[in-house]
Structures are given as C-alpha cells and as structure tokens.
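Visitor: Next one to model:
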Amino acid sequence: MYGIGVMSGTSLDGLDIVCIDLVAYEKNKEITLVASKTVDYEMNFKEQLSEQCHNHTASLAKITMMNAYLGQFIGEQVIQFLREQQLLVEKVAFISSHGQTIFHEPVGAEGIFEIPSTLQIGDISYISEVTRLPVIGDFRTADMAAGGQGAPLLSFFDANFLYSSSAGRAIQNIGGIGNVTFVSKDEKAPVISFDTGPGNVLIDSAIQKLTNGEKKFDQNGEMARKGTIHEQIVEQLMQHPYYEMPLPKTTGRELYTTHYLNEIVNEMKGASTEDILATLTAYTVETIKQSYGRYLPLEQIDEIYINGGGSLNGYLMELLKQAFPTKKVAPLDGLGVPAVWKEAIAFALFGYNTMLGIPNQLPSATGARREVVMGKVAYCDGNPLMRFQKLRGET
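Guide: Below you'll find the model as predicted:
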C-alpha cells in the first residue's frame, strides 16, 4: 500500500513526487521512501506560474485556468512517475498534493471582508480525473479557519518524527522560504515554529535574472563563494519589520517579490553577479541567525538540521556553520530523512492522517485555536474512504 506525496514549493523550480510505504508506516511508524523524482519546470511554465503570484501580473482568468492546468499537469506527472518506477496504480491508496501557493495572507487587512486567507492552485479534481485515484489537497485553509496562519505546517512532522530526548533540535527548512521548528529535548516543552525569512527564493531569482535564464540556481553556491558580501546591504535588509513581528508569523513570495529583488539589485548597482549572490546568501543566513536569537532558547539548541534545496548549497551551509560555531549544523539526511524530499514525504503523511480523520497540524506553531484535520478529498471514481479501507484490509 503506497502513498504519493507531491510538493511544489515557493521557489517554483519544479515538482517533487515521492512514494512512501504505508504498510511500514502503519506497522512501525517507519518512513520508507520507495521512489522519488523531481520534475523540473520549463522556464516558460515557471514564468506563467510566477505571474500569478504578483498583483500587477495576475488575473482572475489566468489564475482559474492555471489552477486547472496545473492539476492536469500534476496528474500526468504522477502517472508517468508510477510507470517509470513500475508501481501498480492499484496499490496506491491516495495522492496528497500541496499545490502551488500563489497567495498567502496570514494576518488579513483592515476591511471587514479582508480576513486571513491563502490560495494554493493545482485543482485536485483534475488530478483525480487524470489518475483515477483519490487526491487530498488544500491543506492550509482548515488551519486558517481555526484561527491559525496556515503555516508552518512541517512543524507537525518535525515534532512527531525528529524529537530526541538527548538533544534540543532546530529543524531548519531552506526551500523558497526559510522556516524553523525547535523541538526541545524536554518532551513537555512547547514546540516553537515560524518562518525565518527568505530561503532560496531571492538567490534563485537573482541568478536567473542576472544570467538571462542561463542558470536556474547557484550550484553548490559556487558563484556566491567567489563574491564579496556587502555587509551594509545585509544590515539594511534586516531592517524590514517582518523580522521583529511577534510569533506566530509566516511569510512568502508575496513579500520577496520580483520588485523587492530589483530594489536590491539596483541598490548594488555596479556590483558583480557573484557579489550580489554572496550578499543574498548571507542575507538568508542572517535572517536565520537573528531569528534564533530573538525567538528561540538558543542555549537549548544542540543540533541544527537543514532540509530543502538549501542543504545542497555548500557555501550557504558554510556560512550557517560560521553563524552557529558551537552547534552541530548538518543536512537532515543524518537523521534518516532525505533532506530534499522531506516536504513531499510530510504531505504524504498529512494525507494519511486526513484519510483517517486524525489532526495533522500543530496549533502551538500555527496559532490555531485547536487541532484540526487539514485537507480536502476528491475522488472522481467513487468513495475514497471505502477504497482506502479495502487496501488496508478492513473490508
């Protein structure tokens, strides 16, 4: 019995697909990765997605159609993935898809109609129609309806699977956006989780802009390593009010926009591409460092584990080790969870909880009033729960 997890992150670089063994999970709570794949987005597709994330380029018509198209695309990619990996569709209990976040407003505005809200596209009915499988998605809205910020959701996974009685751990995700979960070695201590700021979103956008699309990301941080960090720019960027907001707090691409990046590049006019990349990499590290000092019991952190694309950036990892010289800083792989696949794995497990009606978020992290079961289910071929129960041998 398999569960498929699908993740499309803030960086808009591609679609992560994983297959986990649900039998192993049910028996021993063991996370067994059966297969995994990343589908890179073509530049034109990425540009079309990016347009729908910004007020000045988005439109109702394009958002609606992209919602349908992305759902169809995800369905087709999952079917291809199953064929490539020679996995039987009949053994797949469900597909759990995060979707692509194009808008996230965790606080709301002043108008009576302007309440906290979020929007992920990649319609689950289209995925179900293409795959003829049950599909779970639209996770964040249930948490927000209960007064939460709809993020960070991975704190639930971190608290349940990465706890250690011998070490306090900070689990730092560096995807498009950076977020951290602090899991104390004191099992009774509250879990603290929030978005630290930009992860790779500015670095990736900058290298694409400055190389005219020739490079999608800074491989291993090699270009940034050759540059000089402009410390005054980093200090200036750290003055943004987000970094002093009280918890709970989350952020996203709606803050770190193309306009925001252009302002930084213009401020560094005359600097080399390498200098700009080095400065943006240092900015990401500084947001993490200052966030830990402001919101976390730093003295209780023994180990810092990095997941997401940032774990593959050697230069960024070096700067993190320099920022926390007395802590162990390492990729999450050291704990047995593949750093680059963690998010997709987590959403597969969230989908499992949804099917069983088990809460799958952490109110202490999101700010919700209570535990809720996140996720909506689409199944174009009948009763998803009945199918799930049959695979589990219940009927």
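
Visitor: Every contact and neighbour count from this point should use C-alpha atoms.
Guide: Fine.

Visitor: all strands of the chain, in order?
Guide: 2-8, 14-21, 33-40, 92-105, 117-121, 135-137, 169-174, 177-183, 192-198, 303-307, 328-331, 376-378 (DSSP state E).

Visitor: closest one to Asn67 among those?
Guide: Nearest to Asn67 among the strands of the chain is strand 117-121 (4.7 Å), distances taken as C-alpha to C-alpha.

Visitor: And the closest one, what does it pack against?
Guide: helix 60-84, strand 92-105, helix 140-145 (3 or more C-alpha pairs under 8 Å, 6 or more residues apart in numbering; DSSP states H and E).

Visitor: Let me know which of those is tucked in deepest.
Guide: Ranked by mean neighbour count, the helices and strands packed on strand 117-121 are led by strand 92-105 with a mean of 25 (mean count of other C-alpha atoms under 10 Å).

Visitor: Among the helices and strands packed on strand 117-121, which comes closest to Met317?
Guide: Ranking the helices and strands packed on strand 117-121 by proximity to Met317 (C-alpha to C-alpha) places strand 92-105 first, at 26.5 Å.

Visitor: Distance from the chain centre to that closest one, please.
Guide: 10 Å (C-alpha atoms, centre = their mean, to the nearest Å).

Visitor: Following up with a second sequence; could you model it the same way so I can compare the two?
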Amino acid sequence: MDEARIAIGLMSGTSADGIDAVLVRTDGVRAPRVLADLHLPYPEDLHRRILALYQPGENEIDRLGVLHRELGGRFAEAALRVCQRGGLSIERVAVIGSHGQTVRHRPPDFTLQIADPFVIAARTGVVTVADFRPADLARGGEGAPLVPLFHQVLFARPGQRVAVVNLGGIANVTALAGDDRAPLIAGDTGPANTLLDLLATRLNGGARAVDRNGDAARRGRVDDEALAWLMAHPYLARPFPKSTGREAFGSELLERFLTIFPHLAGDDGFATLTRFTVESVVEAACRLLPPYPERMILCGGGARNPALVAGMAHRLPLARIADAEDLGVDVSTLEAQAFAWFAVRTLRGLTSSVTGATGAEMPAVLGAIHPVTVGQV
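Guide: This next block holds a predicted model:
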C-alpha cells in the first residue's frame, strides 16, 4: 500500500468495560490490515469510577482530572502490549490513534473523552492523535458518530442498500445506499447494550454483569405497554443525523422505567429492553434505507447477543443479516481499527468526518497531534 504505516488504535466504549487495542498497517485510505489485537479489561473499581463520571456529582472535576491521567497510563499500557503481541518493536509504530473514554456527550455544547494523550505519547514514545470529536463540533456537528466513513470503506457494495449497525453501549447505523451519488447518512439510533447492562448490574447487587448470550431476554416476555413507553422517547423522533449517549439512555432512564413498571425487574425487563433496541434500530434503518435495507451488517458487542440478532432477523425477514466477521472483519476491534485509520489520515491531512453523519457544515481533519520529544533545543 502506498504510504502505508504501522499504527495502533485504542478505544473504550460507553460500556466502559476496558480498552480495545489493535495494531494495523494502513495508508488511511483503503481497509487496514490487522497485525494484532487485544482487550485490556478495566478493574471493577476503575469501571465504577468511570461510570460515576457519566452524571454530575460531588468533587467531579478532581475525580475527572485523576482519572484522565490514570487512564492515559492504561491506554499506553494497552498500546505497548498489543505491539508486543504483534511481535513488533514500538519504535516501528508511526502513530497511535486514541479515542479515549467518553464520560459526557452533550452536543452541541461539548463532548468529553479522557485518557491523557500526553501520557500515552510520553510512555510509548509514539506520536499520538487524540480528541477526534471537537473539530467536528467546531463546525456545527455533533462529533458523533465518526466511524461511518470507515464503514463505507469496509462494507459499501454498488447497487445494494446496506445498513451497518454498531451495537455497543449505544447503537448507531450507517446507511450505505449503494449509489456513489447518494449522501452518506448515519447517526445514533438509541441504546444497544447500555440499559441491558445496567439492569444486569442492578440485579447483581451493583457488581458488573451482563445478560450473557441474551439468556434472560429469551426467557422473558415483552411487555407491550412498557415497550410503547420506551418507543415514545423523544430522541427517536429526531431527524438524522443525530447522536446520543448515557445522558439520555442511562441509569436515570432505567430507574424511571422500573419505577413505572416495577414488575419488569427481571427476565421480562430484559426481553422488553432487548426488543426496544431491536425496534429502534430497525425503525431507523428502514427510515434511512427505504423500504428496508437489503443487507444489515452487525458490529460491536451486541452482534454476539443471539437475542438481539434473532430480533433483527425476525423484524427484517427479507434482509440478509450478517455479522461483520462473516465478511472478514473482527467486530470486537472495528472501532479501534477506525481510530488507527483516522490517525494516519490526520497525519496525511485528510478529512475523516462525514457531514451526513454528524450534521457539521463541512468535513474536518480530526484530532490533535501530540508529538514526542526527540531532542533538545
């Protein structure tokens, strides 16, 4: 590949379960070649301290400052480990792209990701690109979702309506119309795993938990009244492009849900919340790719939840539902790959944001470059 470089991508999603790290070779234009990957889990205490920053609280600025630096060290550790796993010296890495850990996302006012990139650059000795979202906000966008351009490179097929759905904490859809003349449109659809994980953790006495394999959802029954209440959430009616986060679909919403429907603090709650994810994603995909997408490609942790996958297939019987791994793409590292790819684009002065995904007035070269000291004046 022309101008191909070795790059590392680092990502932690809204579930805040750990850091995804990937070592790739890429020119920032074509799909990257993955050389190694790993997941570095957060300890339970760190996980809880991150989640505590999602909502305003006592002494939050001091807590944020401490975590910003601490996470910078953990992200640096993940970069060094993935390089070691790939059998390469860190000196061969041209750039690290670090998304960081989102703790607040409140466009149009601000979006905030932590994990100090100065610490990452200092501890690895590698130029680090971070803070990818603010450049888009400065141009009137929401700073999210950013991965649609990467989705287009990986999954666009001429003449085929393809919906690429990322099922992380929050779900987002990229609409690939199969026509080069059609604008690329994307946005967050609502929750994917966030409410499910919060309910599982609540029922586990506050210790981190998930509905593994969707077992509880498959045992339960959907409560139609509760589903209608969830589907009336005002965010779902907003036009695309749009973005959201735990501020709208987090612990506060779950508590209101369980206050109104206390009988759903169990399997029926998992079934109802799972259907909420399915319905909100399918409704958005069909709105963007009418009458329905011919192919839906699932990415993110939710792509491994059989209850979610079966729900999508049931709602879209004429669409081909595929896991990104069916197409040779590792769903667990896709977003980390994207930020390695973006970092190379940043070094090359190429734009990475998509106006039809974020609502910005124009595309932007994303991220701030944090150099390393190579000598003294």
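
Visitor: Can I get the strands of the first structure in TSV including distance to Ala151 of the first structure?
Guide: Shown next, in TSV, are these (distance: least, C-alpha to C-alpha, whole Å):
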stretch	distance to Ala151 of the first structure
strand 2-8	15
strand 14-21	19
strand 33-40	23
strand 92-105	10
strand 117-121	10
strand 135-137	15
strand 169-174	13
strand 177-183	9
strand 192-198	8
strand 303-307	17
strand 328-331	22
strand 376-378	17
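
Visitor: just those: most buried one?
Guide: strand 135-137 (a mean of 29).

Visitor: tell me the contacts of the aligned partner of Pro241 of the second structure in the first structure?
Guide: Residue pairing (TM-score structural alignment): Pro241 of the second structure is matched to Pro248 of the first structure. Contacts here follow C-alpha atoms under 8 Å, 6 or more residues apart in numbering; on that basis Pro248 of the first structure touches Gln149, Ser193, Phe194, Ala365, Thr366, Gly367.

Visitor: Likewise for Glu187 of the first structure?
Guide: Ser165.

Visitor: And it, what's its match in the second structure?
Guide: Under TM-score structural alignment, Glu187 of the first structure pairs with Asp180 in the second structure.

Visitor: likewise Thr281 of the first structure?
Guide: Checking TM-score structural alignment: Thr281 of the first structure goes with Thr274.

Visitor: Its match touches Asp215, doesn't it?
Guide: No. Counting by C-alpha atoms under 8 Å, Thr274 of the second structure stays clear of Asp215, with 11.1 Å between them.

Visitor: For the two, list the residues in contact with both.
Guide: Ala307.

Visitor: Neighbour count: the two, which is higher?
Guide: Shown here are Thr274 of the second structure and Asp215; by other C-alpha atoms under 10 Å, Thr274 has more neighbours (26 against 15).

Visitor: Run through the residues that contact that one.
Guide: So Thr274 of the second structure contacts Ala192, Leu196, Ala217, Ala307, Leu308 (C-alpha under 8 Å, 6+ apart).

Visitor: Could you identify which of those residues has the most neighbours?
Guide: Among the contacts of Thr274 of the second structure, the one with the most neighbours (other C-alpha under 10 Å) is Ala192, at 28 neighbours.

Visitor: The counterpart of that residue in the first structure and Gly176 of the first structure: what is the separation?
Guide: In the first structure, Ala192 of the second structure lines up with Gly199, judged by TM-score structural alignment. The gap separating Gly199 of the first structure from Gly176 of the first structure is 5 Å, by C-alpha to C-alpha, to the nearest Å.

Visitor: and what of Pro248 of the first structure?
Guide: Pro248 of the first structure sits 19 Å away from Gly176 of the first structure, going by C-alpha to C-alpha.

Visitor: what about the closest residue to Lys249 of the first structure other than its chain neighbours, distance to Asp186 of the first structure?
Guide: Nearest non-adjacent residue to Lys249 of the first structure, counting by C-alpha to C-alpha, 6 or more residues apart in numbering: Phe194, 5.7 Å away. Computed as C-alpha to C-alpha, the Phe194 of the first structure to Asp186 of the first structure distance reads 19 Å.
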